[in-house]
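> Attaching a predicted model along with its sequence, questions to come.
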Amino acid sequence: MGTPTEPTGTLERHQSLDVLRGFALVGIFAANIYVFDLEQLGEVEASFQALTIGLADAPFAVFTALFILNKMMALFSILFGAGILLFTDRVGQRQLSLGRSYYTRNLILAGIGLLHGLLWFGDVLLIYAVCAFVLYPVRGWSTARFSLAGSVVWSAVLGASFWSGTPGIAADTVLRALSMMLFGMALYRSGILTLKRSIKWYRTYSRRFLGLGLPVCAIGWGLYDVNESISSMIHNLGVPFVAAGYICLVMKLLLRGAIPKISKRLSAAGQMALTNYLLQTVLGTIFVTGINEVRGERLTVVWMMIITLVVWMLQLSWSKPWMERFEYGPVEWLWRSLTYGKAQRFKRRLLQL
């Protein structure tokens, strides 16, 4: 069996996964904006505690803590887990060299992550690649086994967050990513991520998951000044439910055709998520450090949200026209070409009428 030289075609993509990936991507920037001006992980907790929250800042800070922090990274990890099965299923169906393609793909991702880590300490790509190596042997598991394994690993995360007492900023990043990827594999196998349920089903479960997860997270954050360890554990308990609620909410909106314009832009951003993720670091670092220097002091939360909106608009504006002209984002094209050992077609073929 030979190594595949042509990856999955764009016509075979699940748009729902791309939209979710784009949604998670913009959310991740809203969380990372708080730490782009820091030099190392050890400074993160102190930087959050040192934030001056004025009257104008408070709504944005509360919104980020309750709706964004940890939830969007959980969603991104869920989608990476789904992507593992999507890749292995499609390459396996073609009876090609699955193992070689898979490990090459993730070794390259690890390399990109190492380079990204030199630019900013908050890289997750290396962690994702490590988790991918661990998950390959279990790719044939059933939905139930993926769910059980994810629950076991997440229980370890809850224990670690209790002892570390750092809500949203724990040292157990690998376990967090691994557990969410296992849940993502379960959600992909079940068809939930690919619109295989009814609008009613997604509506019901979006309400249930968000109705449970958001209050739990709010209680967790509310206890932060009382007991950091308990606060961390309770907040983290609600994170998977909020992420699952976001998934069901987006799926419901897609099935109803309620957000056609924004879904197309999110889908395009999601198709080139790797490029956009790396670009977020570049833009975030330039904007945050630059404005810090001009102002002579650290950004307020309001300024951070202004930068967030600007970057959102930039990425959603440029991704759609790019994907209309090209098959992949620039980094995705390089990643795929190196994976398959052959330069992939870059420019999109225009239909001849």
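Right, received. Where do you want to start? Residues are numbered from 1 along each chain as shown.

> from here on, contacts and neighbour counts on C-alpha atoms
Noted.

> mind checking how far G150 is from L175?
Distance, G150 to L175, by Cα to Cα, to the nearest Å: 10 Å.

> again, but for Y340
Noted for Y340: a distance of 30 Å to L175, by Cα to Cα.

> One more: A156?
Going from A156 to L175 by Cα to Cα gives 8 Å.

> Which one of the two is surrounded by more residues?
Between A156 and L175, counting by other Cα atoms under 10 Å, L175 is the more crowded of the two (19 against 16).

> That one and V157 touch, don't they?
Yes: applying Cα atoms under 8 Å, one finds L175 in contact with V157, separated by 6.3 Å.

> Following the helix or strand encompassing I247 in sequence, what is the next regular element?
Secondary structure assigned from DSSP states H and E places I247 in helix 228-256. For helix 228-256, the succeeding helix or strand toward the C-terminus, using DSSP H and E, is helix 260-271.

> let's bring in a second model and compare:
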Amino acid sequence: MTATGPSRILTLDAVRGIAVMGILLMNIVSFAMPDAAYVHPLALPPVSDGDLVAWGINQLLFEGRMRGLFALLFGASTLLVMARADAAGGSPVATHLRRMAVLALFGAAHFLLLWEGDILLHYAILGMVLWLARDWPVDKLVRAAVIALSLHSLYWSFQIGGALMFQAMATGPDATPQMVAGYRTMLAGFPGPGSPAIVRDLAIYTGDYAGIVEHRLSDKLWTPWELLKVLGGESLGYMLIGMALMKSGLFTGEWPRAAVRRVMVVAYAVSLPLLALLTCWTVASGFDRIVIMGNFIAWAVPLRVLCALGHVALAVLLVQRFAASALVARIAAAGRMAFTNYLATSAVMTTIFYGYGLGLYGSVGRAELYWFVAAMWAAMLLWSRPWLDRFRYGPLEWLWRSLARGRIEALRRS
């Protein structure tokens, strides 16, 4: 099976299924709690020991990695779509840009009408430049990814490092009243307990639908562009790595199992102990806001990339080992419908937690949220394969494809 052939690539579909399920492990907090709680575990009291354990596990294994895995697979799939367009005699670049334009519209609608945690518009904007790298060899893709990730991490390391230096001066014995006042102002901009934004979020998201949409239009409209600043370099790095892995044959079975296993072992051996140290530092600091933000946006980034590569290698090994199993088939079906499942998750979870639905926003503890995750996973696994037994594409994949091609694609299987 080649990357340009018309057949589905089971490994790619299954890993995408794992990614679309796994991203909910972190997104569930944004669906159910104020924004500050996504970054700071003590932002919304009361906080139980179970909540802290759930936070710690996510910091060690999942935070940033599921989002990164999603971006990595976006890059791999983008390269695959362009290769298939080329093989079919079409224009790879025109095909890609049309897909990105339609994806941007979906992302904007998702952001305004359902959930401001949308990542689709972010990917569409970054995806507009990916065509420039379609012919790059693997080593050039890897170098570009390293540059993008390094610049991102260095920029934010300097920013957070400056904040830590100011904290040390403003809390020291020689601090002037002006320094103390400036420090308090600065600290208020970091997520944490007592933030005025928490009270605002609780009031808005326990309210009606019209009020939530109005809030997005008036106060959140620039969020997608802020996301580019905060995560753009990291996301682009992951996408380029995904293109490199696709070109090198990881998802098409061209890597020896021993090589995949070696990547997994090295990635985990390097990243997990250091990620554990960063998590312990956060706890030892008393959950200092600046330390938490530094780990979130800067210092953990290279380690998260390594850990994500370990996750990819582990997933590839498991999928190839159990390729004939019913569970892998269902996970792969969920991956083929990742676009639909991602947006359906937003519709379901916002209806459960926001005021116009069941109104559970801010009232469910962090640990208990994972019951909702398990239920949504079950729904994805249960409905995706029966749908694809009857139809060629997921419903929103079909709509995306039809809009991008400018014609109604056949949906039902003959």
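Received it, and whenever you're ready, just let me know what you need. Please read these numbers as outputs of a predicted model, since none were measured by experiment.

> Just give the TM-score of the two.
The TM-score (TM-score structural alignment, normalised by the length of structure 1) is 0.88; 340 aligned residues with a Cα RMSD of 2.7 Å.

> so where do the helices sit in the stretch 51-200 of structure 2?
For the stretch 51-200 of structure 2, the helices defined by DSSP state H, counting those that start in this stretch cover 65-87, 92-113, 120-127, 138-170, 177-188, 196-205.

> In structure 1, what stretch matches the third one?
The alignment of helix 120-127 of structure 2 onto structure 1 (TM-score structural alignment) covers residues 125-132.

> which parts of the matching stretch are buried?
L125, L126, I127, Y128, A129, V130, C131, A132 (16 or more other Cα atoms under 10 Å).

> swap in stretch 97-116 of structure 1?
Of the residues in stretch 97-116 of structure 1, those buried (16+ other Cα under 10 Å) are 98, 101-110, 112-114, 116.

> ditto for stretch 190-203 of structure 1
For stretch 190-203 of structure 1, the neighbour count (16+ other Cα under 10 Å) marks I192, L193, T194, L195, R197, I199, Y202, R203 as buried.

> Quick check: the aligned residue for R98 of structure 2 in structure 1?
Under TM-score structural alignment, R98 of structure 2 pairs with T104 in structure 1.

> For G68 of structure 2, which non-adjacent residue is spatially closest?
Nearest residue to G68 of structure 2, sequence neighbours excluded (Cα to Cα, 6 or more residues apart in numbering): Y238, at 6.0 Å.

> Give me the distance between that neighbour and I147 of structure 2.
For Y238 of structure 2, the distance to I147 of structure 2 equals 11 Å [Cα to Cα].

> Determine the angle, from 0 to 180 degrees, between the helix holding I247 of structure 1 and helix 71-93.
Counting by axes from the mean of the first three to the mean of the last three Cα atoms, to 10 degrees, helix 228-256 of structure 1 lies at 60 degrees to helix 71-93.

> Show me what helix 228-256 of structure 1 is packed against.
Helix 228-256 of structure 1 sits against helix 15-32, helix 71-93, helix 143-164, helix 199-222, with contacts defined as 3 or more Cα pairs under 8 Å, 6 or more residues apart in numbering; DSSP states H and E.

> Relative to W322 of structure 1, which of those is closest?
helix 15-32 (14.5 Å; Cα to Cα).

> which residue numbers in structure 2 go with the closest one?
Helix 15-32 of structure 1 corresponds to residues 10-27 in structure 2, going by TM-score structural alignment.

> which residues touch the counterpart of R257 of structure 2 in structure 1?
Using TM-score structural alignment, the partner of R257 of structure 2 in structure 1 is I199. Residues near I199 of structure 1 by Cα atoms under 8 Å, 6 or more residues apart in numbering: M251, K252, L255, R256.

> where does I199 of structure 1 sit relative to K261 of structure 1, distance-wise?
For I199 of structure 1, the distance to K261 of structure 1 equals 19 Å [Cα to Cα].

> Then G9 of structure 1?
Going from G9 of structure 1 to K261 of structure 1 by Cα to Cα gives 23 Å.
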